[in-house]
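Undergrad: Provide a 3D model corresponding to the input given below.
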Amino acid sequence: MNARTSTDVLVLGAGMVGTCTALQLARRGHAVALVDRRAPGRETSYGNAGIIQREAVEPYAFPREWQAVFDVAFKRGIDVNYHLSALPEVLPRLARYWHASAPDRYAPIAQAYSRLIAHCLTEHEALMAESGASDLVRKEGYRFVFRTPAAMEEAATRAARLAADYGVRHALEDGDALSRAEPGLRRRMAGALHWLDPWSVSDPGALVARYAERFQALGGQLVEGDAATLQATGSGWQVRTAAGPLAARHAVVALGPWADALITPLGYRLPLFVKRGYHRHYRGGPGLRLPMLDAERGLVLAPMAQGVRLTTGAEFARIGAPATPVQLTKAEAAAREMLDLPDPVEAEPWIGNRPCTADMKPVIGPAPNHPGLWFNFGHAHQGFTLGPASGRLMADLIEGATPFVDPSPYLASRFL
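TA: Predicted coordinates for the structure are as follows:
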């Protein structure tokens, strides 16, 4: 890929967040280079459950119940696993995560988080329309399914609160209604909580690629390069690419789980950590109409172009550590209790990394000590959902325009 020697903005990282940041800037007439070592949407943004989660107005809090903590510590469930070798590095950040999850501290975090989520559908819709991506999306929501009435009743109480506080819509379905809606289920469940607002995407990586194509159609450069070579110049920032050095006045770090490795040498020690996740596809069985979360086992089944995608919860491990897909093995067994899964499509499961912060909010805004350097990362489970909204806010800040959402809760300075 050919590149000019200079541009207005470098965006480092071509996942959903970086690609949308580049596209939002290009839509406003800026000269932008989107820099990555791989094609857009081939890392973390490829491997998620493909749900634009309008209902996710509250981020995932650290469990406060001691039973849940013990279950995690002793790896009793499907939803969490960890590597002992990663604990010395991650435990201090998990302690801050636990601290931030206390009810009095969590409440304002959720309020700030919800303000971005509120724009996820409208911002995606605008980009989908001009990117010709509407064929990839289904606007019928998704389901939490339950094995026991008690778990469903608890979830229904929370859903009623979210509806009252944030206006997210849902419907409760008993076991018979769920069986009619999803005839491929092999057993009768207690019922489902059907979130009505979210959208599901049949190929998450393809959606990112469509956004990247639109970015290029607007004159943006898609450049193969190494973000780790970023360095300050007298007038901005420069990165090495396959076509040679590329300079710009502004540089946006949108590297997701790899952001920490770039910003730490610059003096930024933010409480970032990574949750790994696995997925596998199964093609040829009865299938599903809509994605579903097995709420009591912590796994997601989602209909995709490649087959039914089974995704796992969180694994705490170092980036690049050998795969330990024990969660996927357990999740597959639990999924087969509900659905006839054929043999997997892939010989080996996919593995990816989710970028998280100790206070559950993304980092969006200027680097406090480096003019022209900007941060847009730390979206945890919702980078796919928040990419367009987060990219729009980043574009507002770079331009000096009035931000469409108050950026103060997301600034990196909150940790310094």
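Undergrad: going forward, measure contacts and count neighbours with C-alpha atoms only.
TA: Noted.
Undergrad: separation between residue 314 and residue 57?
TA: 19 Å (C-alpha to C-alpha, to the nearest Å).
Undergrad: same question, residue 77
TA: From residue 77 to residue 57 the distance is 25 Å (C-alpha to C-alpha).
Undergrad: of those two, give the one with the bigger neighbour count.
TA: residue 57 (21 against 18; other C-alpha atoms under 10 Å).
Undergrad: what's near enough to touch the more buried one?
TA: 110, 111, 113, 114, 115, 117, 118, 162, 166 (C-alpha atoms under 8 Å, 6 or more residues apart in numbering).
Undergrad: buried subset of those?
TA: 110, 111, 113, 114, 117, 118, 162, 166 (16 or more other C-alpha atoms under 10 Å).
Undergrad: from these, which ones fall inside helices?
TA: 110, 111, 113, 114, 117, 162, 166 (DSSP state H).
Undergrad: secondary structure element for the nearest residue to residue 281 once chain neighbours are set aside?
TA: Using C-alpha to C-alpha, 6 or more residues apart in numbering and skipping residues adjacent in sequence, the residue nearest residue 281 is residue 309, 4.4 Å away. According to DSSP states H and E, residue 309 maps onto strand 307-311.
Undergrad: please give the structure of this sequence too, so both can be compared:
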Amino acid sequence: MSKDAIVLGAGIVGVSVALHLQARGVNVTLVDRRAPGEETSYGNAGLIEASSVVPYGFPRDWRTLLRLARNDSTMLRYDARSLPAYARWLAAFWRESAPQRLAGAARDMLPLISRCVAEHEALIARTDLRALVRPIGWLQAYRSPQAFEREREAAQRLADEHHLRTEVFDAAGLRAAEPSLNEGYAGAIHWIDPASVADPGALVKGYAQLFLREGGRFATGDARTLRAQGGGWQVQTDDGPLAAELAVVAMGPWSDQVTAPLGYRVPLMAKRGYHMHYASAAGAPLLRPVVDIEGGYVVAPMRQGLRLTTGVELATRNRPPNYAQLDAAERAARPVFGLGERIDDMPWMGMRPCTPDMRPVLGPAPRHAGLWFAFGHNHHGLTLGPVSGRLVAEQIMGERPFTDPAPYSPTRFA
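TA: Coordinates of the predicted model:
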């Protein structure tokens, strides 16, 4: 029997849910206030992170916490006026980042992480997007020799445990592998399995074009107007009311604007981030994304230029941008990467939708028939979009899911 579905949110997660439902015979309409791939999915470091088998937990070393408390780090900044809004969330994040709980989160996330590249590949095979996704991995670079020596051993243990491929470069080896880099790093770990996306926004738009070519529909509308209507759901669009049997909330950091009025108290908070594109003044192109571990930023080669992405800023949605973190990261990165002039007119600012237990919310709404959640992917929305779309579609259609969906169930916040 054919079903109708509204998917709210046209980022990587929403588009992926729409594609997987469409492949199962569902008549799907994507609804967003903007075109596909123009919010959070646009402004990331472009990594399909097959090696990030341990989620990004709250730092628990007191020296690191004291350094971050000064609020001048490129890794994390906070808006003092926003901290009360984050207090309960941060307390839960701290608790969930304890070693045993973090290990549990890693176990729960592994079925998604381990399939992330393969699920992207399955979609790419149906498109002409191959040139955007490069199987080149990324570099985890260290400025401190002591940190490099300590972390290379931990990385090797992690790689051995999860059958991940790595290559270790000392300072000279790193400059040979990446001739565009100047001196500044003591060494780097090359994680080989991840893929790098040269234009994340274009990738999402390409997936959305696949959805439309195969009969899907897109409507501009306000997801906050979602209401139960008869035996289904209705949302207002620019073309009038749209009704369907099923509705999927996949709005990333704005998902709570739909779920909270319906009575759901999912602890979803945003970690803001910034990026800027630069021309390169180096004598050679940067070949792989580089994560400066101590610096807390990423420089990635993109179609638009070298993209510098910042670490985390804790600030609520209504607070104005603060570019100090980006400026500090630029000062640290410029001499090493040979950053030239800024290309963008203004820095981009976006928000990562984060849950304190570092797991996404994927499954049926506990108290509303036909309503489904697909959000809260923390730092891995681009990575986990296609595999999350598959898992949600399998549940909606009553198929046997490829993995137990219980760790991601909305009921864990009941």
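Undergrad: circling back to that earlier point, hang on, isn't the residue nearest to residue 281 of structure 1 packed against residue 292?
TA: No. Counting by C-alpha atoms under 8 Å, residue 309 of structure 1 does not reach residue 292; the two are 10.6 Å apart.
Undergrad: how close does the aligned partner of residue 242 of structure 1 in structure 2 get to residue 217 of structure 2?
TA: Using TM-score structural alignment, the partner of residue 242 of structure 1 in structure 2 is residue 238. As judged by C-alpha to C-alpha, residue 238 of structure 2 and residue 217 of structure 2 stand 13 Å apart.
Undergrad: neighbour count winner among the two?
TA: In this view residue 238 of structure 2 and residue 217 are compared by other C-alpha under 10 Å, and residue 217 has more residues nearby, 16 against 11.
Undergrad: so the closest residue to that one other than its chain neighbours: helix, strand or coil?
TA: The spatial neighbour of residue 217 of structure 2 that comes closest, neighbours along the chain excluded (C-alpha to C-alpha, 6+ apart), is residue 29 at 4.6 Å. Under DSSP: H, G, I helix; E, B strand; the rest coil, residue 29 of structure 2 falls in the strand class.
Undergrad: number of nearby residues for residue 29 of structure 2?
TA: There are 24 residues near residue 29 of structure 2, going by other C-alpha under 10 Å.
Undergrad: hmm, it is touching residue 219, no?
TA: Yes. The pair residue 29 of structure 2 and residue 219 passes the contact test of C-alpha under 8 Å, sitting 6.9 Å apart.
Undergrad: got the contact list for the aligned partner of residue 166 of structure 1 in structure 2?
TA: In structure 2, the residue matched to residue 166 of structure 1 (TM-score structural alignment) is residue 162. When the contact criterion is C-alpha under 8 Å, 6+ apart, residue 162 of structure 2 has no partners at all.
Undergrad: mind checking how far residue 162 of structure 2 is from residue 196 of structure 2?
TA: Counting by C-alpha to C-alpha - residue 162 of structure 2 and residue 196 of structure 2 are separated by 20 Å.
Undergrad: residue 36 of structure 2 too?
TA: 20 Å.
Undergrad: the two - which one has more neighbours?
TA: residue 36 (27 against 24).
Undergrad: residue ranges of the helices in structure 2, please?
TA: 12-23, 62-69, 83-96, 99-113, 116-124, 145-162, 171-177, 200-213, 256-259, 324-337, 381-396.
Undergrad: nearest spatial neighbour of residue 135 of structure 2, skipping sequence neighbours?
TA: Nearest one to residue 135 of structure 2, counting by C-alpha to C-alpha, 6+ apart, is residue 195 at 4.5 Å.
Undergrad: contacts only, for the counterpart of that neighbour in structure 1.
TA: Following TM-score structural alignment, the counterpart assigned to residue 195 of structure 2 within structure 1 is residue 199. The contact partners of residue 199 of structure 1, taken as C-alpha under 8 Å, 6+ apart, are 51, 52, 53, 54, 121, 137, 138, 139, 140, 141, 142.
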